[in-house]
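1. have a look; sequence and predicted model below, questions after that.
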Amino acid sequence: MSDPVILSIATAVATGVATKLGEGANALLGKLAQALTRRFVQDPEAQSALVSARFEGPERPQAIEIVAERLERAEEEDPEIRELVGRLRAEATRESDDSVGNVIEGNVSGDARVIMGRDFNGDIRL
């Protein structure tokens, strides 16, 4: 399963719908969609998933998952896609006045602990 931010970016690229992103991010999504379309020409399964997700959107989560997985692979291999995804990731995880964005990267298991919160008032004892 892809990380939630990549899954959101893949959904936005595939469906052309981006919520909570500004006009600049929408332009980045358009550039990323073009780059992925060019790249997916050589990958029939990814191309089919992109087309399917574009027309069926959330009703076709397996298609979006395939797009997300191929997007992650493309991000590793293609500098242009890596740069666009990096900019979109920053935009998608940017905090606004009324929301909290938390991103955890890496393995959180065993003795590791993650504590997230917002607007704490008073003492916190752990």
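-> Cool, the structure landed.
2. going forward, measure contacts between C-alpha atoms and count neighbours the same way
-> Noted.
3. what ranges does the chain have for its helices?
-> In the chain, the helices defined using DSSP state H lie at 4-15, 23-40, 44-56, 61-77, 79-93.
4. dump the ones you listed into CSV; add distance to Ser99 as well.
-> Formatted as CSV, the helices of the chain follow (distance: least, C-alpha to C-alpha, whole Å):
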stretch, distance to Ser99
helix 4-15, 15
helix 23-40, 18
helix 44-56, 28
helix 61-77, 25
helix 79-93, 10
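5. comparison target, given below:
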Amino acid sequence: MTDPFLDSLATALAGQVATALGTAGEKALTKVRALLRRRSQDDPETKAALEAAEQESAGQPQIKALAERLDQVCAEDAAFAEQLRAEGAEVHKEISATDNAVVNVNHGKVKNLIQARDIEGNITFN
């Protein structure tokens, strides 16, 4: 099973969510694609997976294969994984926020944090 983050990037790279991305998401996707193309110059497996997923006729098998390849590459190269996550964060956030979903993002230390969509009633921190 692949990381949901990588699944969302593979889906976006395959062009399956282009209309769901806002301006920031489109810019982030462009950066992710450029990062993968640079990586693919010396990595024929990643290049093949990316090209297959980008084909107009690509479907779920090609998207899954790309996500699995990204998962493998990230496991092998921590620096690349960190860069991919940084570049792809906006894409993942926008894709995850579709279909009336909520995305909560927190960076840093907080004392009390609630991540929720709908809250009915009171919240009390003790």
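-> Received it, and whenever you're ready, just let me know what you need. Everything quoted here is computed from the prediction, not taken from an experiment.
6. any idea what the TM-score comes out to?
-> Put the two chains on top of each other and the TM-score (TM-score structural alignment, normalised by the length of the first structure) is 0.60; 110 aligned residues with a C-alpha RMSD of 3.5 Å.
7. follow-up on the earlier one: could I get the helices of the first structure in JSON lines, plus columns for mean neighbour count and distance to Asn121 of the first structure?
-> Converted to JSON lines, those look like this (neighbours: other C-alpha atoms under 10 Å; distance: least, C-alpha to C-alpha, whole Å):
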{"stretch": "helix 4-15", "mean neighbour count": "21", "distance to Asn121 of the first structure": "29"}
{"stretch": "helix 23-40", "mean neighbour count": "17", "distance to Asn121 of the first structure": "34"}
{"stretch": "helix 44-56", "mean neighbour count": "19", "distance to Asn121 of the first structure": "44"}
{"stretch": "helix 61-77", "mean neighbour count": "20", "distance to Asn121 of the first structure": "39"}
{"stretch": "helix 79-93", "mean neighbour count": "16", "distance to Asn121 of the first structure": "24"}
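8. OK, contacts around the closest residue to Leu71 of the first structure other than its chain neighbours?
-> In space, and not counting its chain neighbours, Leu71 of the first structure is closest to Ala10: 7.1 Å by C-alpha to C-alpha, 6 or more residues apart in numbering. Residues near Ala10 of the first structure by C-alpha atoms under 8 Å, 6 or more residues apart in numbering: 64-65, 67-68, 71.
9. and Val103 of the second structure, how many neighbours?
-> Using other C-alpha atoms under 10 Å, the number of residues around Val103 of the second structure comes to 14.
10. quick one: map it onto the first structure.
-> Correspondence of Val103 of the second structure to the first structure, assessed by TM-score structural alignment: Gly101.
11. so Phe40 of the first structure sits right up against Gln47, yeah?
-> Yes. Applying C-alpha atoms under 8 Å as the test, Phe40 of the first structure and Gln47 come out as touching, 5.1 Å apart.
12. list the residues that contact both of the two?
-> By C-alpha under 8 Å, 6+ apart, no residue touches both Phe40 of the first structure and Gln47.
13. on that earlier part again, for the match of Val103 of the second structure, give its distance to Gly117 of the first structure.
-> In this view, Gly101 of the first structure and Gly117 of the first structure are 10 Å apart by C-alpha to C-alpha, to the nearest Å.
14. and what of Thr11 of the first structure?
-> Thr11 of the first structure is 27 Å from Gly117 of the first structure, by C-alpha to C-alpha.
15. same question for Glu95 of the first structure.
-> 13 Å.
16. compare these two and say which is more crowded by neighbours.
-> Taking other C-alpha under 10 Å, Glu95 of the first structure and Gly117 do not tie; Glu95 has more neighbours (12 against 7).
17. turn the contacts of Ala10 of the first structure into JSON lines, columns for distance to Val51 of the first structure.
-> Output for the contacts of Ala10 of the first structure, formatted as JSON lines (distance: C-alpha to C-alpha, whole Å):
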{"residue": "Ile64", "distance to Val51 of the first structure": "10"}
{"residue": "Glu65", "distance to Val51 of the first structure": "13"}
{"residue": "Val67", "distance to Val51 of the first structure": "10"}
{"residue": "Ala68", "distance to Val51 of the first structure": "13"}
{"residue": "Leu71", "distance to Val51 of the first structure": "14"}
